[in-house]
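1. all I have is the shape, not the residue letters:
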């Protein structure tokens, strides 16, 4: 049996932006569904890279009337030391589901 990972499961929506750093998935028919509207990082971001992606996705979602952002980080890679505490303090980020972060605007 094949090992199930985030990369090989169905995710409703479409890719609206892909670059060398992340993939932005968006589903205009399911705006409130976190699992259909997110950024998946291709490599572990630094804190400044994450904050840039956060600001981009938050702005994109606000234009669509969405009040959340969701991110998926690469499997098996550690988040940079101290980054989680810094992000929680600076951005009000919450929801410590492994590999994902959500934020209410």
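-> That came in fine, so what should we check first? What you see is a predicted model, and the numbers here were worked out from it, not measured in a lab.
2. hey, let's count contacts and neighbours off CA atoms from now on
-> Will do.
3. name the helix or strand for residue 84, please.
-> Assigned by DSSP states H and E, residue 84 falls within helix 83-91.
4. quick one: buried residues of that helix?
-> Buried residues in helix 83-91, defined by neighbour count with 16 or more other C-alpha atoms under 10 Å: residue 84.
5. alongside the first one, take a look at this:
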């Protein structure tokens, strides 16, 4: 008789996964709504949504990936967050120059 080792998910992990996935889906719906209903909402609004989406993807990565790929995903999303901050600063600077 062969015995199989059955690994049970961490307690609460499944709930966190479902919750995180639901939040990500809500963000995607928000992006779709903004693009359809408020195309002039501005870059800042879309950048904010991208930041929230990145946070949710990191949360999902922590639930689904092993240590090494999870750290890589966190690094990638940190770089994305840095680029979003740079983009936001550039747009703020351009707005300031246009007002002059």
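-> Thanks, I have the structure now. Here the structure is a predicted model, which means the values were calculated and not measured.
6. where does the TM-score land?
-> The TM-score (TM-score structural alignment, normalised by the length of the second structure) is 0.34; 51 aligned residues with a C-alpha RMSD of 3.8 Å.
7. re the thing from before, and the helix or strand just after the helix holding residue 84 of the first structure, what does it pack against?
-> Per DSSP H and E, helix 83-91 of the first structure leads on to strand 100-104 as the next helix or strand towards the C-terminus. For strand 100-104 of the first structure, the elements it packs on are strand 68-72, judged by 3 or more C-alpha pairs under 8 Å, 6 or more residues apart in numbering; DSSP states H and E.
8. next, the angle strand 100-104 makes with the strand it packs on.
-> Here strand 68-72 of the first structure runs at an angle of 170 degrees relative to strand 100-104 (axes from the mean of the first three to the mean of the last three C-alpha atoms, to 10 degrees).
9. between the helix holding residue 84 of the first structure and strand 100-104, how many degrees?
-> Computed by the same axes, to 10 degrees, the angle between helix 83-91 of the first structure and strand 100-104 is 10 degrees.
10. host element of residue 82 of the second structure?
-> Under the assignment here (DSSP H and E), residue 82 of the second structure is part of helix 67-99.
11. again, but for residue 49 of the first structure
-> Assigned by DSSP H and E, residue 49 of the first structure falls in helix 47-63.
12. so which bits of that helix are buried?
-> In helix 47-63 of the first structure, counting by 16+ other C-alpha under 10 Å, buried: 47, 50, 53-54, 57-58, 61.
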